[in-house]
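S.K.: missing the sequence, but the structure's below:
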């Protein structure tokens, strides 16, 4: 380097930036090497390194260039304080990105671990709670990072102090927020931790049958059986009765009702019903029953009850029983099919 070139010159600035970037790249390479060595014994370290790589590179690049500018020619310029503030904001944002990526990886690992240990309703309950906590943590990180960015401006600090000193304004803002946004957020947390519904639960809402697909902080998405999506505010589940089929267990009873003629042979029908159910892979072996539950208006009502391990098998079993019983009646006992009788005798 020529003798008249110093670190305080623009050439020196370029050299400083290059040197800092090289040092940062070496540090990142060493971290990657350490992660690769550790991952031989702890496999998830490799996944963590892959997950945070982009955020780590962005944060390191911003901090490196900021340091290079602070120790070279730009720091002596009048515009440097404004640019330095931009670097501070970028550091806060990229650091928040890095923290959020690490937190998300940790929660995903925890959810996957819980799903291998627990099954059924308990697994759905833990998964729902972890998902809600995960979202709360991410929202907290976002709010804190935004607050940190705003408070880098002296003007915003003055405004914030004035607002906090005014109890009247704060109470009005808090009241309005509690009625709208905060009220729904609190309902979302309540839904998750009171075990009212869980991700994967089978529910009937507003006459629609479906599964709870997503529980967010302010709304719940119900996956309807025909692939539609029903988006419901969280406070709906804290103020309105809902029908759930899987609160404590996935096991469920299915019912088929048949209106038949009075001449239906119940003993033979019970035997055929038992044969059909026992041959079906959808039956879980717990319960089956055929009973006449009503007899009026020229018909008898036969109720067929069968058990299944979950709602999907229950639906399959009900359809199978209904179809095969109807076919059996048509073939073997057509006189048992429902019919309307009219008396044509003379008045």
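M.R.: In hand now; what should we look at? Remember, it's a predicted structure, so these values are computed and weren't measured experimentally. Numbers count the residues shown, from 1 in each chain.
S.K.: going forward, measure contacts between C-alpha atoms and count neighbours the same way
M.R.: Fine.
S.K.: which of the three states applies to residue 284?
M.R.: Following DSSP: H, G, I helix; E, B strand; the rest coil, the label given to residue 284 is coil.
S.K.: for it, which non-adjacent residue is closest in space?
M.R.: Once flanking residues are discounted, residue 284 sits nearest to residue 308: 4.9 Å by CA to CA, 6 or more residues apart in numbering.
S.K.: and here is the other one:
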């Protein structure tokens, strides 16, 4: 009867029409199983007093129903947190060029939701244990471990809670966000996933680097897209002193204007250094994000080298050798050996 009532109640919510009805229907679908368990608990609670069982058995059954109810509440809270976070994130898109706000919100929601799931689990298990007098001390210990860092019980719980607190700090302060371009441990990649205890960085060659979440609060790292996804790429060429700088500036402007990767902001060429043999030319160009910046740098480098090779080959670096020996002069006969003349 309880299962039938639960199915009827769920079906009633699933028939709610309209735009908001879609959200109600989706939520009712997720809460279908917890609702059925709740109705079973209610039915058993009403049946136990009239079953004619001994008082001891009635107390045990009520204790079991209380534990199941507490676990049901924790389960329902976890489902509700996941549902509403998914509903919020469904309106976010990280595919566009200007995805800064979306990445910020997605990072906050995902990290905080995972931290909330862990807190719900700890509190639910603690509350269930608190219903048993012989094991109340274990529940108190769990509550203590879920508190501030100064109340952490045991060295075993310390790393977990340290990373959990670091995850909450990252969700609030946001030194990193999902799809941020970062350099960690000398490797360049993107933040692919942020959990409550670790961060997955997708490297440029598709490898994955797994780092504890506390790493991003305790060690320095580079975040190329912290404020904006746009980046400036630098291209360096070592050339001969005869390199046509003005012609190269015009060629650089032509290359970036013809490229779909350029964002239309930065285009610059300067002689950044000079040695006894070559000069160093630095070219700057901006793009919308890190991958496009890399591709634009490669495109400019390839086309500029081709331009110099075709139009000004003397600008390419070369090694000069000078012969400082004296030139051809009057022939000098080798000295004759000394000694007595014949005869």
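M.R.: Done, it's in. For clarity, every value in this text was computed on a predicted model and none was experimentally measured.
S.K.: any idea what the TM-score is?
M.R.: The TM-score (TM-score structural alignment, normalised by the length of structure 2) is 0.81; 320 aligned residues with a CA RMSD of 3.1 Å.
S.K.: what residues of the lengthiest helix in structure 1 count as buried?
M.R.: The residue-count maximum for a helix in structure 1 (DSSP state H) belongs to helix 80-117. Residues of helix 80-117 of structure 1 classed as buried by neighbour count (16 or more other CA atoms under 10 Å): 84, 87-105, 107, 111, 114.
S.K.: quick check: the aligned partner of the residue nearest to residue 284 of structure 1 in structure 2 vs residue 229 of structure 2, distance?
M.R.: Following TM-score structural alignment, the counterpart assigned to residue 308 of structure 1 within structure 2 is residue 287. Applying CA to CA, to the nearest Å, the value for residue 287 of structure 2 to residue 229 of structure 2 is 9 Å.
S.K.: between the two, which one's more packed in?
M.R.: Neighbours were tallied for residue 287 of structure 2 and for residue 229 using other CA atoms under 10 Å; the higher tally belongs to residue 287 (24 against 18).
S.K.: am I right that residue 209 of structure 1 is in a helix?
M.R.: No: membership of residue 209 of structure 1 in a helix is not supported by three-state DSSP, which gives strand.
S.K.: which position in structure 2 pairs with it?
M.R.: With TM-score structural alignment as the criterion, residue 209 of structure 1 lines up with residue 188 in structure 2.
S.K.: and its match, how many neighbours does it have?
M.R.: When counting by other CA under 10 Å, one arrives at 17 neighbours for residue 188 of structure 2.
S.K.: go ahead and confirm the match of residue 308 of structure 1 touches residue 232.
M.R.: Yes: Residue 287 of structure 2 is within contact range of residue 232, at 6.6 Å (criterion: CA atoms under 8 Å).
S.K.: for the two, list the residues in contact with both.
M.R.: For the pair residue 287 of structure 2 and residue 232, residues contacting each of them under the criterion CA atoms under 8 Å, 6 or more residues apart in numbering are residue 293.
S.K.: confirm for me that the match of residue 209 of structure 1 is in contact with residue 205.
M.R.: No: in this structure, residue 188 of structure 2 sits apart from residue 205 without contact. The criterion is CA under 8 Å, and the distance is 9.4 Å.
S.K.: residue contacts, the residue nearest to residue 284 of structure 1?
M.R.: 251, 252, 253, 254, 282, 283, 284, 285, 286, 314, 317.
S.K.: got a quick PyMOL command for the buried subset of those?
M.R.: This is the PyMOL syntax for the buried subset of the contacts of residue 308 of structure 1, where burial follows 16+ other CA under 10 Å:
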select buried, resi 251+252+253+254+282+283+284+314+317
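S.K.: closest one of the contacts of residue 308 of structure 1 to residue 164 of structure 1?
M.R.: Of all the contacts of residue 308 of structure 1, residue 251 has the smallest distance to residue 164 of structure 1: 54.0 Å, by CA to CA.
S.K.: out of everything not next to it in sequence, what's closest to the counterpart of the closest one in structure 2?
M.R.: Residue 251 of structure 1 maps onto residue 230 in structure 2 when the alignment is built from TM-score structural alignment. Distance criterion CA to CA, 6+ apart; nearest residue to residue 230 of structure 2, sequence neighbours excluded, is residue 288 at 4.4 Å.
S.K.: what is the neighbour count of the one you found?
M.R.: Around residue 288 of structure 2 sit 19 other residues, with neighbours defined as other CA under 10 Å.
S.K.: verify the stated contact: it with residue 266.
M.R.: No: counting by CA under 8 Å, residue 266 is not a contact partner of residue 288 of structure 2; they are 11.2 Å apart.
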